[in-house]
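# the following block contains a protein sequence and its predicted model.
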Amino acid sequence: MFVMGVNHEKYNNSLKIVSSASCTTNCLALWPSIDGAAKAVGKVIPELNGKLTGMAFHVPTPNVSVMDLTCHLEKAAKYDDIKKVVKQVLQGPLKGILGYTEDQVISCNFNRDTHSSTFDAGAGIALNDHFVKLIFWYDNEFGYSNRVVDLMVHMASKE
């Protein structure tokens, strides 16, 4: 099981069958975390099993979901610092795979969005410096399909 930007470099062309996980796993694994619908993230990043939790739920569009990720932070962090770190991460190898917005958005804003997920900086909240709720939007079909294509291109490059 491979997620672009997380463990795709572990692919080798001796594998005959591969999985690009699920749209939820592609949304979560990149931040990274686990929810009930995406236990597969634990297969992609085993060291995170049981350390984070989140929940995805469909919104009134046929293809867009929103992820509510609740985290207990080991090291204290202000919400503004979390936003800065996310912005920095998106300038590296995850550029184009993950997104970031401070706009006021709703589900239909993410129809045909190519990102695996987009961090909604305005929707999250820090209950304190150790407990945060982060919100991510994603197009279940379009964003996921883009990652499947990315994985196929990566696999072809190893032939």
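Structure's in. What do you need?
# from now on I want contacts and neighbour counts done on CA atoms only, so please keep to that.
Fine.
# next one: N13 from H154, what distance?
10 Å (Cα to Cα, to the nearest Å).
# of those two, which one has the most company?
H154 (16 against 11; other Cα atoms under 10 Å).
# rewinding a little: what residues are shared contacts of N13 and H154?
Counting by Cα atoms under 8 Å, 6 or more residues apart in numbering, N13 and H154 have no contacts in common.
# alright, now check it against this:
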Amino acid sequence: MFVMDMDHEKYDSSLKTVNNASYTINCLAPQAKVIHDNSGIVEGLVITVHTITATKKTVDSPSGICGVMAQNIIPESTGIVKAVGKKMVKQASKDPPKDISGYNEDQVVSCNFNDTYASIFDARVGSTLNVNFVNVISWYDNEYSYNNRSVDFMAYMTSKE
């Protein structure tokens, strides 16, 4: 299992089976790497929110019900997460490679993201419980961005053949 910009360089063309990790890992890993490299992570808790249940289609249905559900995720603003270092995450989003980490300071909802970024840090929301517990919100488009990471990984694999 590989994640672009995390460990993709460990790919070896002798491997018979490879995996581009999940879309959740592709979102989590870039932000966790930046935070860990700059501040260190001792423990972590990951919560993913899916607005579409197992009984609903994961893409828009003809009735549009799923589309409405997926377009209305709104994070609760609890202040900027200062302990994470807003400036370090913003700087990391400017560094190569492109399309891995994004940065957002706008007031947004989930339908605002149809993007190639694997992970888009939201500087407006999140919370700090204490110096060791920080809640970070990061957005991603699980189909479009994940497919872009898959293409990136396949291109990288091809370059190593």
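Received, thanks. Computed from a prediction, not measured in an experiment: that's the story for all the values here.
# need the three-state assignment for I82 of the first structure.
helix (DSSP: H, G, I helix; E, B strand; the rest coil).
# now M155 of the first structure
helix.
# for the counterpart of it in the second structure, what are its contacts?
In the second structure, the residue paired with M155 of the first structure is M157, using TM-score structural alignment. Residues in contact with M157 of the second structure (Cα under 8 Å, 6+ apart) are 11, 13.
# E9 of the second structure versus M157 of the second structure, what's the distance?
From M157 of the second structure to E9 of the second structure the distance is 9 Å (Cα to Cα).
# assign the residue nearest to the spatial centre of the first structure to helix, strand or coil.
Note on the first structure: the residue nearest the mean C-alpha position is C27, at 2.7 Å, using Cα atoms, centre = their mean. Secondary structure state of C27 of the first structure, per three-state DSSP, is helix.
# residue contacts, it?
Applying Cα under 8 Å, 6+ apart, the residues near C27 of the first structure are 67, 116-117, 136, 138.
# which of those residues remain contacts when I look at the second structure?
Among the contacts of C27 of the first structure, the contacts conserved in the second structure (both residues aligned by TM-score structural alignment, their matches' Cα atoms under 8 Å) are 116-117, 136, 138.
# with distance to C23 of the first structure, secondary structure and neighbour count added, can I get these in JSON lines?
Putting those into JSON lines (distance: Cα to Cα, whole Å; DSSP: H, G, I helix; E, B strand; the rest coil; neighbours: other Cα atoms under 10 Å) gives the following:
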{"residue": "S116", "distance to C23 of the first structure": "7", "secondary structure": "coil", "neighbour count": "32"}
{"residue": "S117", "distance to C23 of the first structure": "9", "secondary structure": "strand", "neighbour count": "31"}
{"residue": "F136", "distance to C23 of the first structure": "13", "secondary structure": "strand", "neighbour count": "25"}
{"residue": "Y138", "distance to C23 of the first structure": "8", "secondary structure": "strand", "neighbour count": "33"}
